[in-house]
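Asker: Build me a structure from this.
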Amino acid sequence: MSLPTKIRALLQADPTSTTITLVERSPPTPDLTKNEHLIKVHAASPCAGELLWPRMVPTIPEKEEIITCDDVAGVVVSAPTDSPFQPGTEVYARTSYRRPGCARDYAIATTDELARRAGNLSWTESAATPLSAITAWQAFFAQSGIGELGDRAAWKGKRVLVTAAAGGVGVWLVQIGRLLGAEVIGTCGPRNVEFVRGLGASEVLDYGTTDFRVWAASDAEKKVDLVVDCVGGKSLEDAWWTLKDNGAIIGIVQPPEQRKPEALELPGVTAKFFIMTPSGKDLEEITKLVEARKAWPVVDSVWPLEQFEHGYARLESGHARGKVVFDLTLNVPK
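Answerer: Sure, this is the predicted structure:
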């Protein structure tokens, strides 16, 4: 197919600025020798805090420009001859931060990042899935040390605390935790209590009114085997009090040891911080769950690319339920 000479793209001004502009650029050229595919983008999703990342990782040789959004859903336009994702394949992916992102009409994804998108998802739901679902998947199966997806015996009776359970990653942690057979306790604000319970949480705590230290001390049976914290700061500090001896605490925003209460003595606890690794293999497993209707992405709001300022304002408000998504197929009247 012939490509346009110019495409839309969301460009971050520079690593020290959070200013974004909608610009025109030439379509990217995939390097087939590096397993790169050209994707016609239907939808892309930003991640909270992503505009601050360039100043934290200032030297990215391959990132000639800071185009935002590394979650993408679209159709393969060109591919290496040996790729399982040939032109016309509907795919989604979390792409590498080392390359320009996917908030543009055409983007690049590699073979090992791509997965076939679930046929029962919309394009915006597909774009809402990769980062959040892969993070939850890897938290449970690569970081927790408890057991694999099919090992329900290992998870039976385990109690898991998920902070920000109504957020992008939280909704997947709750759903996958329920599928594992664990007892999931989710934290959220008051308006999301019933929503999180509906995802499969056995108990929901309003973080605004619950003192986690008092809650955990009120009954030894309430303490948890695993904490997955999606917030950092005070939330992470409070979550430490809910852990059992020899439990595990995982942070995806801040290293847990940085917020461990000084007064807390807790033998045998494993504390980990990790950033997910893009993985088409993991995303294929998520596709299976979605197509079996065992788990589902949650979309907070959908915006045309031209209304990116509203989308980022919603994202950074801290009140999004699930993911904010840009739909590149929407036309905005001029």
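
Asker: make it CA atoms for all contacts and neighbour counts henceforth
Answerer: Fine.

Asker: With adjacent residues omitted, what lies nearest to the residue nearest in space to the middle of the chain?
Answerer: In the chain, the residue lying closest to the centroid (Cα atoms, centre = their mean) is residue 132, at 2.1 Å. In space, residue 132 comes closest to residue 169 once its chain neighbours are excluded; the distance is 4.3 Å by Cα to Cα, 6 or more residues apart in numbering.

Asker: Contacts for stretch 188-199, please.
Answerer: 163-166, 171, 174-175, 186, 203-208 (Cα atoms under 8 Å, 6 or more residues apart in numbering).

Asker: ok, and the most crowded of those residues?
Answerer: When neighbours are counted by other Cα atoms under 10 Å, residue 165 leads the contacts of stretch 188-199 with 35 neighbours.

Asker: about what we covered before: so which of the contacts of stretch 188-199 sit within strands?
Answerer: 186, 203, 204, 205, 206 (DSSP state E).

Asker: I'd like those laid out as JSON lines, including distance to residue 267.
Answerer: Formatted as JSON lines, the ones in strands among the contacts of stretch 188-199 follow (distance: Cα to Cα, whole Å):
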{"residue": "186", "distance to residue 267": "24"}
{"residue": "203", "distance to residue 267": "26"}
{"residue": "204", "distance to residue 267": "27"}
{"residue": "205", "distance to residue 267": "25"}
{"residue": "206", "distance to residue 267": "28"}
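
Asker: and the residues you listed, which two are the farthest apart?
Answerer: 203 and 206 (10.2 Å; Cα to Cα).

Asker: Go through the ones in strands among the contacts of stretch 188-199 and say which is closest to residue 278.
Answerer: residue 186 (25.5 Å).

Asker: Run through the residues that contact that closest one.
Answerer: Per Cα under 8 Å, 6+ apart, neighbours of residue 186: 161, 162, 163, 164, 165, 174, 196, 201, 203, 204, 205.

Asker: now the fifth one, nearest residue through space, not along the chain?
Answerer: So the one you mean is residue 165. In space, residue 165 is closest to residue 186, 5.1 Å off (Cα to Cα, 6+ apart).

Asker: Can you list the residue ranges for strands in the stretch 201-334 of the chain?
Answerer: Using DSSP state E, counting those that start in this stretch, the strands of the stretch 201-334 of the chain run over residues 203-206, 224-229, 243-251, 270-273, 299-304, 323-327.

Asker: for comparison, sequence B:
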Amino acid sequence: MATTNLPTTIRAVYQIDPKLTTLKLMETPLPKPTGPNDHLIKIKATAPCLGELGWEINYPSIFPPNRERVPGTEAAGIVATSPPSSPFKPGDEVYFRLHAKYPGCLREYTIVHTEELALKPKTLDWIEAAATPLSTLTAWQGLFTQGILNKHGIKGDADARAHNSKLRVLVTGAGGSVGTWAVEFAAAAGAGAVVAQVSGANIEAAKKAGATEIIDYKKQSIEEWAREDASREVDLVLDCLGGPTLGSCWAAVKEGGVLLSIVGSPEESKPEGVNKALAKATWFLMDCRGDDLKEIADFIDERGLKPQIDSVVEFEEFQAAYDKVEQKKAKGKVVIKVDRF
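Answerer: From the prediction side, this is the model:
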């Protein structure tokens, strides 16, 4: 199935040298689906991810040789062509996160696979939808796939909510893109306590998202907070910051608990003298699962939630967008409009 009047060439942005963060706009042939799960997607908008222009140098085993270095791993767009067996048809509005090894979304059309796709939330516009997949997938999988909360608590399942109600959860960096979603998901699933590490204006936002306890990092460390009262220990930590914060999480997690980080290795950050035995202590990467994004879309539509967006730029401003993200100057997502709308 295909949309008619497809172009023969498109505008695409390339990272010519994996050692440099310099990007170049080029004109290239329209990508062609070659596999049974390949969809051609007309990209509406994409959002840079911090560090992605260094992934090939830092994690070379992930990437095939001679790959097309088109950045942009998350996006929203319209299905232009789909394989016969696909649940997605031309004209469907979708959002997704691509595996980094594939050519990305900073081009007018790209190839996306069935398992990565989901219909975009109806309540989000193109900009909002493009800023959503990576952060939500990371938070969702940190709590429900890698973590010990039961996602069915969100839908009101009594057994799931009874299980979740016994669990205390700590989210570090709870004012950031991933952390904010994690607080929302954990609270909605019925966690017994949701502890958010935030400061300033983010304190009220965290409470609104469902945080039941606050650690103000400008006033005390997680270790100091945990040592004040032994009952504050948590069953699950989702760390979004790494570094000294991750190290201090060892003081807060219970014996036999779970300590997860999206930034660094908990074992390598373990302070000297700490000998707790945990059920799980690991760094994890999210998986590009369209099935999860479908459930996330339902959650977003039911609750009218929005992602954190720092700024929106036109396609031609791609370099400035990536530079801002790489320099850690963005508060929320920077979104690049690939299509004119």
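
Asker: rewinding a little: keep only the contacts of residue 186 of the first structure that stay in contact in the second structure.
Answerer: Checked against the second structure using both residues aligned by TM-score structural alignment, their matches' Cα atoms under 8 Å, the contacts of residue 186 of the first structure keep these contacts: 161, 162, 163, 164, 165, 174, 196, 201, 203, 204, 205.

Asker: Let's have these in JSON lines, adding distance to residue 256 of the first structure.
Answerer: Formatted as JSON lines, those follow (distance: Cα to Cα, whole Å):
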{"residue": "161", "distance to residue 256 of the first structure": "14"}
{"residue": "162", "distance to residue 256 of the first structure": "14"}
{"residue": "163", "distance to residue 256 of the first structure": "13"}
{"residue": "164", "distance to residue 256 of the first structure": "16"}
{"residue": "165", "distance to residue 256 of the first structure": "18"}
{"residue": "174", "distance to residue 256 of the first structure": "20"}
{"residue": "196", "distance to residue 256 of the first structure": "24"}
{"residue": "201", "distance to residue 256 of the first structure": "23"}
{"residue": "203", "distance to residue 256 of the first structure": "23"}
{"residue": "204", "distance to residue 256 of the first structure": "22"}
{"residue": "205", "distance to residue 256 of the first structure": "20"}
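
Asker: tell me the contacts of the aligned partner of residue 87 of the second structure in the first structure?
Answerer: Alignment note (TM-score structural alignment): residue 87 of the second structure maps to residue 84 of the first structure. Residues near residue 84 of the first structure by Cα under 8 Å, 6+ apart: residue 111.

Asker: Next one: residue 84 of the first structure from residue 235 of the first structure, what distance?
Answerer: From residue 84 of the first structure over to residue 235 of the first structure the distance is 42 Å, taken as Cα to Cα, to the nearest Å.

Asker: Likewise for residue 207 of the first structure?
Answerer: Applying Cα to Cα to residue 207 of the first structure and residue 235 of the first structure gives a distance of 8 Å.

Asker: How about residue 58 of the first structure?
Answerer: 28 Å.

Asker: Just want to know which of those two has more residues nearby.
Answerer: The neighbour count for residue 58 of the first structure versus residue 235, taken as other Cα under 10 Å, is higher for residue 235 (17 against 11).

Asker: Per the alignment, the more buried one pairs with which residue of the second structure?
Answerer: Residue 235 of the first structure maps onto residue 245 in the second structure, by TM-score structural alignment.

Asker: Contact partners for its match?
Answerer: 172, 221, 222.

Asker: Please, where are all the helices along the stretch 1-150 of the first structure?
Answerer: Under the criterion DSSP state H, counting those that start in this stretch, the stretch 1-150 of the first structure carries helices at the ranges 53-56, 123-127, 130-138.

Asker: Mind checking these for the one nearest to residue 144 of the first structure?
Answerer: helix 130-138 (8.5 Å).

Asker: Provide the aligned range in the second structure for that closest one.
Answerer: Taking TM-score structural alignment, helix 130-138 of the first structure hits residues 133-141 over in the second structure.

Asker: For burial, what's the neighbour tally of the residue mapped onto the residue nearest to residue 132 of the first structure from the second structure?
Answerer: Aligned counterpart of residue 169 of the first structure in the second structure: residue 178 (TM-score structural alignment). Neighbour count of residue 178 of the second structure, defined by other Cα under 10 Å: 28.

Asker: separation between residue 254 of the first structure and residue 206 of the first structure?
Answerer: Taking Cα to Cα, one finds residue 254 of the first structure at 21 Å from residue 206 of the first structure.

Asker: make that residue 53 of the first structure, sorry
Answerer: Where residue 206 of the first structure is concerned, residue 53 of the first structure sits at a distance of 30 Å (Cα to Cα).

Asker: Repeat that for residue 52 of the first structure.
Answerer: From residue 52 of the first structure to residue 206 of the first structure the distance is 28 Å (Cα to Cα).

Asker: if we can go back for a sec, could I get the strands of the stretch 201-334 of the first structure in TSV, plus columns for distance to residue 38 of the first structure?
Answerer: Shown next, in TSV, are these (distance: least, Cα to Cα, whole Å):
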stretch	distance to residue 38 of the first structure
strand 203-206	43
strand 224-229	35
strand 243-251	34
strand 270-273	33
strand 299-304	21
strand 323-327	18
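
Asker: Quick one: closest of these to residue 36 of the first structure.
Answerer: Short answer: strand 323-327, nearest of the strands of the stretch 201-334 of the first structure by Cα to Cα, at 22.9 Å.

Asker: Tell me what angle the closest one forms with strand 299-304.
Answerer: 20 degrees (axes from the mean of the first three to the mean of the last three Cα atoms, to 10 degrees).

Asker: Who are the packing partners of strand 323-327 of the first structure?
Answerer: strand 36-45, helix 123-127, strand 299-304, helix 308-316 (3 or more Cα pairs under 8 Å, 6 or more residues apart in numbering; DSSP states H and E).

Asker: For these, give me a markdown table that also has mean neighbour count and distance to residue 325 of the first structure.
Answerer: Shown next, in a markdown table, are those (neighbours: other Cα atoms under 10 Å; distance: least, Cα to Cα, whole Å):
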| stretch | mean neighbour count | distance to residue 325 of the first structure |
| --- | --- | --- |
| strand 36-45 | 27 | 4 |
| helix 123-127 | 28 | 6 |
| strand 299-304 | 19 | 5 |
| helix 308-316 | 17 | 7 |
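
Asker: Tell me which of these sits nearest to residue 97 of the first structure.
Answerer: Using Cα to Cα, those put strand 36-45 closest to residue 97 of the first structure, at 13.4 Å.

Asker: Which part of the second structure matches the closest one?
Answerer: Going by TM-score structural alignment, strand 36-45 of the first structure lines up with residues 38-47 of the second structure.
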